[in-house]
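Chemist: Give me coordinates for this.
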Amino acid sequence: MKTKSSLQKYQVYLAPLLVGLLIVATASAFLKPKVALILASGSELSQKKQALARLTQKVAALQGLDPQTLNTKTQLALKALPVEKEVPWLIRTVKAVAEETGVVLGELNVDPGELASASAKPSQAEGKSNLTVLEFDLNAEGALELLVDFLARLEAVLPLMKLTDVAFGQASEGVFQLSLGLETFVMGLPPTMAVTDQPLAIIGQEEEDAYQELVSFKPTLGEAVMPSMPVGKEDLFNL
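Modeler: Okay, here's the model as predicted:
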């Protein structure tokens, strides 16, 4: 009887307690996704703030560059390593050097493949480089000293050229034949620009030394018109 009396005493609290538990369980099930969404939004906002901070640093660094100097260096770099397979320009360059040195240019063969810049992708042989090799084969005739001068000038003109498979033969008295392989390079454009989670590439001493060396190279009569590229204070993140 005493136990039954105790149960009756607390029975008045049982119903409100069950209702309270039901309310808590319902609220928990309803609020859980809301809380998760709020936490996710906070995390996303934090990431965007960090990206904005990095972009602000990059903008400050870009604003510190001199547009005229940057444009001059960019144009020279594009003459040395074009972003397109400028086959007519390269052929005119070789012919111009031949005319300047007085040698007689014979056959000139090239297999350009696809001419679009999208095909300028690194080969396996190039490893991590984003350069594509464009190969030429040619032959020429002339006095030995003229042919040697021809080779020296090819290595000192823009675009950059690498001499391969050089062979001499004597055609007649005082006249020699030259068989030559040439490699020129196409610089593939990066697939993406202005990646916020990567640091801004800064021109260091190594790049400055390479630029100073390029200054001594000579553009020839075969020079092509370089593409116009934004520099200086242009908005690189809204292309």
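Chemist: all contacts plus neighbour counts: C-alpha atoms, from now on.
Modeler: OK.
Chemist: Okay, strands next: where are they in this protein?
Modeler: Assigned by DSSP state E, the chain shows strands spanning 104-110, 131-142, 157-158, 161-172, 175-187, 218-219.
Chemist: Redo these as JSON lines? Include distance to Val19 and mean neighbour count.
Modeler: Below are these laid out as JSON lines (distance: least, Cα to Cα, whole Å; neighbours: other Cα atoms under 10 Å):
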{"stretch": "strand 104-110", "distance to Val19": "86", "mean neighbour count": "14"}
{"stretch": "strand 131-142", "distance to Val19": "73", "mean neighbour count": "19"}
{"stretch": "strand 157-158", "distance to Val19": "85", "mean neighbour count": "22"}
{"stretch": "strand 161-172", "distance to Val19": "85", "mean neighbour count": "13"}
{"stretch": "strand 175-187", "distance to Val19": "72", "mean neighbour count": "19"}
{"stretch": "strand 218-219", "distance to Val19": "88", "mean neighbour count": "16"}
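Chemist: Next, the second sequence, to be compared with the first:
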Amino acid sequence: MVSPVGKLGQVILKEKQLWAAAAMVVVLLILVFGPAVSQVKKNRATRDKLSERLAVLEEKLAVLSGVDPLLVDERVKRMERVFPSKKPVVELISTLSQLAGKHNLAFGGVSLKPGSLQGEGEASKAKAEDLADLRFGFEVGGTFDGISNFLKELESVAPLMKVEGVGLTIKTDPVVKRQVVAVEAAIEVSAFYQAPPESLGSILTPVSLLSVRDEAFLNRLFNFTSFETVLPVAQTGKTDLFAAP
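Modeler: Coordinates of the predicted model:
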């Protein structure tokens, strides 16, 4: 016959065995289903993130769908003509030569300023938002009216230029009647250019619409006079612009 103390010990032993079995079951469940639960949580987080990206892309697509691609293409071309991404040496000489011809002026005496022939590698070391400038001088010869009209139009032709200085020399006697006054102008200008950005940013970056000020600036670009890039046939060295042929 088992004593009461022995029965109590057996009950306690069975309870310990049950608790041990329950603990083993819990451990097994964690080992088996733990990674699956963790993966489910990761999948939910990924799904939420992708849903947010999809919403951003759908909004961006809606904005871009309302943009006229032909207008954008025309604006980019116009911007490149007026504000080029590379040093516009040939374009500048061609424009100045044709603009001078438009006003019946002789064109020559082109001289690049020291430092203006820096390599593209040196220019790329500057900050992306910094403007690069090409400074040079040239000479035009003709009448006062022709040179005056030339200077008025100079800052509204492509590529973009800024007049830094003008020096005038009268080549004929202005007192003599019935004689056209011949004038030679030595002009110094700066032309500006800027390399395009290396990246347009993340595809998730929202589209920034143009402000009223940006639109006004772009509309001004359409008023700039553009000439076809043609190398001038006139001599561009330091010569007498009024010498007889």
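Chemist: care to give me the TM-score?
Modeler: The TM-score (TM-score structural alignment, normalised by the length of the first structure) is 0.74; 216 aligned residues with a Cα RMSD of 3.1 Å.
Chemist: among the strands of the first structure, which is nearest Asp149 of the first structure?
Modeler: Closest of the strands of the first structure to Asp149 of the first structure is strand 131-142, at 10.7 Å (criterion: Cα to Cα).
Chemist: Now the helix ranked longest in the second structure on the first structure. Mean distance?
Modeler: For the second structure, the longest helix by residue count, based on DSSP state H, is helix 4-65. In the superposition against the first structure, helix 4-65 of the second structure averages 2.3 Å from its aligned positions (mean Cα distance after the TM-score superposition for the first structure).
Chemist: Please report how far the most centrally placed residue in the first structure lies from Pro122 of the first structure.
Modeler: Among the residues of the first structure, the one closest to the centroid is Pro190, at 3.0 Å (Cα atoms, centre = their mean). Distance, Pro190 of the first structure to Pro122 of the first structure, using Cα to Cα, to the nearest Å: 11 Å.
Chemist: do Gly181 of the first structure as well
Modeler: Applying Cα to Cα, the value for Gly181 of the first structure to Pro122 of the first structure is 20 Å.
Chemist: just Pro112 of the first structure next, same as before
Modeler: 15 Å.
Chemist: More neighbours: which of these two?
Modeler: Comparing Pro112 of the first structure with Pro122 by other Cα atoms under 10 Å, the one with more neighbours is Pro122, at 17 against 13.
Chemist: So the more buried one is in contact with Leu134, correct?
Modeler: No - Pro122 of the first structure is beyond contact range of Leu134, at 11.5 Å (criterion: Cα atoms under 8 Å).
Chemist: residues near the alignment partner in the second structure of Arg92 of the first structure, how many?
Modeler: Alignment note (TM-score structural alignment): Arg92 of the first structure maps to Ser94 of the second structure. A count of nearby residues for Ser94 of the second structure, using other Cα under 10 Å, gives 19.
Chemist: any idea how far Glu164 of the second structure is from Ser94 of the second structure?
Modeler: Taken as Cα to Cα, the span from Ser94 of the second structure to Glu164 of the second structure is 20 Å.
Chemist: and if you look at Leu231 of the second structure?
Modeler: 24 Å.
Chemist: ok, now Gly101 of the second structure?
Modeler: Gly101 of the second structure is 22 Å from Glu164 of the second structure, by Cα to Cα.
Chemist: Of all the strands of the first structure, which one is nearest Leu78 of the first structure?
Modeler: That would be strand 175-187 among the strands of the first structure, by Cα to Cα, at 8.5 Å.
Chemist: mean per-residue distance, that closest one to the second structure?
Modeler: Averaged out, strand 175-187 of the first structure is 2.6 Å away (mean Cα distance after the TM-score superposition for the first structure).
Chemist: What is the aligned counterpart of Val56 of the second structure in the first structure?
Modeler: So, by TM-score structural alignment, Val56 of the second structure is matched to Arg54.
Chemist: which residues does its match contact?
Modeler: 196-197 (Cα atoms under 8 Å, 6 or more residues apart in numbering).
Chemist: Centre of the first structure to the edge, which residue is at the far end?
Modeler: Met1 (89.4 Å).
Chemist: separation between that one and Leu14 of the first structure?
Modeler: Counting by Cα to Cα - Met1 of the first structure and Leu14 of the first structure are separated by 20 Å.
Chemist: What does Asn71 of the first structure correspond to in the second structure?
Modeler: So Asn71 of the first structure corresponds to Asp73, using TM-score structural alignment.
Chemist: That match: how many residues sit nearby?
Modeler: Asp73 of the second structure, neighbours per other Cα under 10 Å, totals 11.
Chemist: Next: Gly113 of the first structure.
Modeler: 10.
Chemist: Which residue in the second structure aligns with it?
Modeler: For Gly113 of the first structure, the residue aligned by TM-score structural alignment is Gln118.
Chemist: What distance do you get for Ala120 of the first structure to Gly188 of the first structure?
Modeler: Noted for Ala120 of the first structure: a distance of 5 Å to Gly188 of the first structure, by Cα to Cα.
Chemist: list residues touching both of these two?
Modeler: Contact criterion Cα under 8 Å, 6+ apart; residues shared by Ala120 of the first structure and Gly188: 83-84, 130-132.
Chemist: Check those and tell me the two furthest apart.
Modeler: Checking these with Cα to Cα, the most distant pair is Glu84 and Asn130, at 12.9 Å.
Chemist: Identify the contacts common to the two.
Modeler: By Cα under 8 Å, 6+ apart, the residues touching both Glu84 of the first structure and Asn130 are 120, 187-188.
Chemist: Identify the residue spatially nearest to Tyr211 of the first structure, adjacent ones excluded.
Modeler: Leaving aside its chain neighbours, Tyr211 of the first structure sits nearest to Lys73 (7.3 Å; criterion: Cα to Cα, 6 or more residues apart in numbering).
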